[in-house]
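Engineer: predicted model, plus sequence, below.
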Amino acid sequence: IFDLHYSKKAFKNFQEQLNRFHDSLEKFIQEENYWLDDYVLFMTIKELQNKHTWSQWPHGLKYHEVDALQEIREKHQDLILYYIFTQYIFHLQWSELKAYANKFEITIIGDMPVYVDYASADVWAHTHLFQIDEETLLPSVVSGFPPDDCSAEGQNWNMPIYDWNNETKKPQIFKWWIKRLKRALEVLDVVRIDHFRGLESYWSIPVDKNFIPLKPIDGEWVKAPGAEFFTALTKALGEDLPLVVEDLGSLTTETFDLRDQFNLTGIRILQFGFGFYPDNMYRPHNYVPNCVAYTGTHDNPTAIGWWTKHTEHYEKIAFVNYIKPAEKFDEYNHDEEQDNWTIQ
């Protein structure tokens, strides 16, 4: 992450040596222009508009009008070049780091959320791909999750939802996703898709007349393209996509079927293995070859936090019995009052 003061200073030095980087920079701009142009314009305008959300910008800018954007290009060339510079330098440094890691057979896995933030260049430049009101430019529905064991009230993620069910727009959404995933696989070895279920069916939360989202419980499940979507991906990017999908949470048979139909790698969480019924899918002996095993994800506590603060007594008993033969159980010290365990 760039510190603003030092990145501006680095940019000044960069400008003084621009000829040295000219060919490499031009190559980067040409190859990445399909996303870079909108991104640097977005960041430039956001700075000029005192960080206000894009829906609050002047009419021509928030509606992504060609003439308004051209005026920004002409008047603020240095600021645009600064934001190109930040992406260019990150590209160089990341490429070097990834090459070094791969040299030692280290594979880099990166997260890709299903949804993108409303206040992003992606949504600003592609409002037509989302369920967004054409006049107000505000979401007509937002994403989230219904009430479950993890959240009694459900979750409102407040992110716009793709307009999957518009048959005219669907091919455009697929094309955008293909470009997004292709770029991700250029800078990563494996991509982990968060909230995989949202590609099979998604929780849609309506908004009121003032475009304020209702409660998560007021939402409904809506079918997503699922197999049609992944067929488009594999046709464009190849059959054996290096994807890991978050097949966790309140899942359905349809979600698992979609995963298996396209031979996608699922996830197993060790922390889940001892709190459910005894022989559940998260017990290590039930792991399948095509999965990635984690102690926990970003939604879980750390392993030590899980053990010391978030496990019930019966889970600890189950875990200890699982990893140590019964005849060696006495090698564990158990503080009954604190419910703490140590292994000799």
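Structural biologist: Right, received. Where do you want to start? Note that this is a predicted model, so its numbers are computed, not measured.

Engineer: only C-alpha atoms for contact and neighbour calcs from this point on.
Structural biologist: Noted.

Engineer: where do the strands sit along this protein?
Structural biologist: 109-113, 141-145, 155-160, 190-194, 201-206, 220-223, 243-245, 266-269, 291-294, 332-335, 340-343 (DSSP state E).

Engineer: in JSON lines, list those along with distance to Lys75.
Structural biologist: Output for the strands of the chain, formatted as JSON lines (distance: least, Cα to Cα, whole Å):
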{"stretch": "strand 109-113", "distance to Lys75": "35"}
{"stretch": "strand 141-145", "distance to Lys75": "36"}
{"stretch": "strand 155-160", "distance to Lys75": "32"}
{"stretch": "strand 190-194", "distance to Lys75": "38"}
{"stretch": "strand 201-206", "distance to Lys75": "40"}
{"stretch": "strand 220-223", "distance to Lys75": "45"}
{"stretch": "strand 243-245", "distance to Lys75": "42"}
{"stretch": "strand 266-269", "distance to Lys75": "49"}
{"stretch": "strand 291-294", "distance to Lys75": "50"}
{"stretch": "strand 332-335", "distance to Lys75": "70"}
{"stretch": "strand 340-343", "distance to Lys75": "65"}
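
Engineer: A further structure is provided below for comparison with the first:
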Amino acid sequence: MDDGQPVPLHGLLQDRRKHPRRCRSKHSRGSAPAGRHPLMRPFQLHQPEGLDEALSLLEQYGTDDAHLIAGGTSLMLLMNLGLIEPSRVISLRRVSALRGVAAKNGGAVLEIGPLTTHRQVELSPAVRAYCGALGETFGHVATVRIRNQGTIGGNLAHADPAQDPPPMLIALGAEVTLTSRKGQRRLPLDQFFVDYLTTVMEPGEILTAIHLPPLPSGTRAAYLKFLPRTHDDYATVSVAATLRVDGDGRCEDARLALAGAAGVPLRARAVEDALRGEALTDQRIADAAALVLDVVDPPDDARGSSAYKRRMARVWTERAVRQLRDQANGARQ
């Protein structure tokens, strides 16, 4: 599948010069020299009408020869640059079963189809009722034009570590279903990403659903995006957090994830562990946020040096937790 937000090509090409193999997805093919804009290689387009047909095509032609496309906002750009050169492209646009937001158990559980666009998730009443911060996060993705075209499934399968949706979905405990001719498997989203532009998806698999579990009463969520430039740009660092506080102001549970801080969207488990069961004083939050420095490994690029991004990861992690703590305290008063 393709991504749903502009590809940071300066970073992609810079990284490609240093690590030419890292800038291909797990099953991508050859490429043109870095910085060169070759003519797109001719390819055959397949447009299956259903999931079974799509899986059959993928099995028939193999992932080395064929690529899936959903919204196309990144795949076509990568093909134009010669970074991937499939001879066949399998479009999922006609597979209607992979589109839409379904609220279950009275709205406590959500299932989102991978062909659902960012804009549809952003504006979905079911999403807003489940968690307002989730809809707001999708409103941060690029521009409205791209949100109307790019899809949530393509965004996840593209596995760009600077994207907006993955950290919020991870903080909410999302899981994904992967389907192939051999069957299905379901796994937590924080186990889905392997490396830069690489996921655990095996040849022949299609991401067919995103699942969001029930949120315990009192859970609050926030997504903070540090932008040095325009609002539709990639963040230098972004942080998603969920927090639940008891009546005494102690943390019952916390989940945090970051984008732009490593080669994959990163869950900050050490920070979570340092918060649980503790009174959320400013000092406790600051000490817990400092633990993020043990796990982040951001790249140097046009949005900042690695050292600068590390500092911002700590600062924005602290801000996210303090914001949610203050909201919880205000609700109790």
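Structural biologist: Right, received. Where do you want to start? Treat the numbers as computed from the prediction; the structure is a model and nothing was measured.

Engineer: how alike are these chains, TM-score-wise?
Structural biologist: Once superposed, chain against chain, the TM-score is 0.24 (TM-score structural alignment, normalised by the length of structure 2); 147 aligned residues with a Cα RMSD of 7.1 Å.

Engineer: what's the closest of the strands of structure 1 to Trp307 of structure 1?
Structural biologist: With Cα to Cα as the measure, strand 340-343 is the member of the strands of structure 1 nearest Trp307 of structure 1 (8.9 Å).

Engineer: buried deepest among the strands of structure 1, which one?
Structural biologist: Neighbour counts (mean count of other Cα atoms under 10 Å) averaged over each of the strands of structure 1 peak at strand 141-145, with a mean of 24.

Engineer: picking up where we left off before, what's the closest of the strands of structure 1 to Ala184 of structure 1?
Structural biologist: Nearest to Ala184 of structure 1 among those is strand 190-194 (7.1 Å), distances taken as Cα to Cα.

Engineer: any idea of the angle the closest one forms with strand 109-113?
Structural biologist: 30 degrees (axes from the mean of the first three to the mean of the last three Cα atoms, to 10 degrees).

Engineer: which strands and helices sit next to strand 190-194 of structure 1?
Structural biologist: Other helices and strands packing on strand 190-194 of structure 1, by 3 or more Cα pairs under 8 Å, 6 or more residues apart in numbering; DSSP states H and E, are strand 109-113, strand 243-245.

Engineer: tabulate those strands (CSV), appending distance to Glu186 of structure 1.
Structural biologist: As requested, those are exported to CSV (distance: least, Cα to Cα, whole Å):
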stretch, distance to Glu186 of structure 1
strand 109-113, 11
strand 243-245, 13
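
Engineer: so which of those strands is nearest Lys8 of structure 1?
Structural biologist: strand 109-113 (28.1 Å).

Engineer: which strands and helices lie in contact with that closest one?
Structural biologist: In terms of contacts (3+ Cα pairs under 8 Å, 6+ apart), strand 109-113 of structure 1 is packed against strand 190-194.

Engineer: please, which helix or strand holds Val194 of structure 2?
Structural biologist: Assessed by DSSP states H and E, Val194 of structure 2 sits inside strand 193-195.

Engineer: then Ala240 of structure 2?
Structural biologist: Per DSSP H and E: strand 237-245 holds Ala240 of structure 2.

Engineer: do Lys309 of structure 2 as well
Structural biologist: For Lys309 of structure 2, the host element (DSSP H and E) is helix 306-332.

Engineer: counting contacts, what elements does that helix pack onto?
Structural biologist: Counting contacts by 3+ Cα pairs under 8 Å, 6+ apart, helix 306-332 of structure 2 packs against strand 220-226, strand 237-245, helix 282-290.

Engineer: any buried residues in that helix, and which?
Structural biologist: Residues 306, 309-310, 312-325, 328 are the ones in helix 306-332 of structure 2 that count as buried (16 or more other Cα atoms under 10 Å).

Engineer: who wins for proximity to Ser180 of structure 2 among the helices and strands packed on helix 306-332 of structure 2?
Structural biologist: Closest to Ser180 of structure 2 of these is strand 237-245 (Cα to Cα; 31.0 Å).
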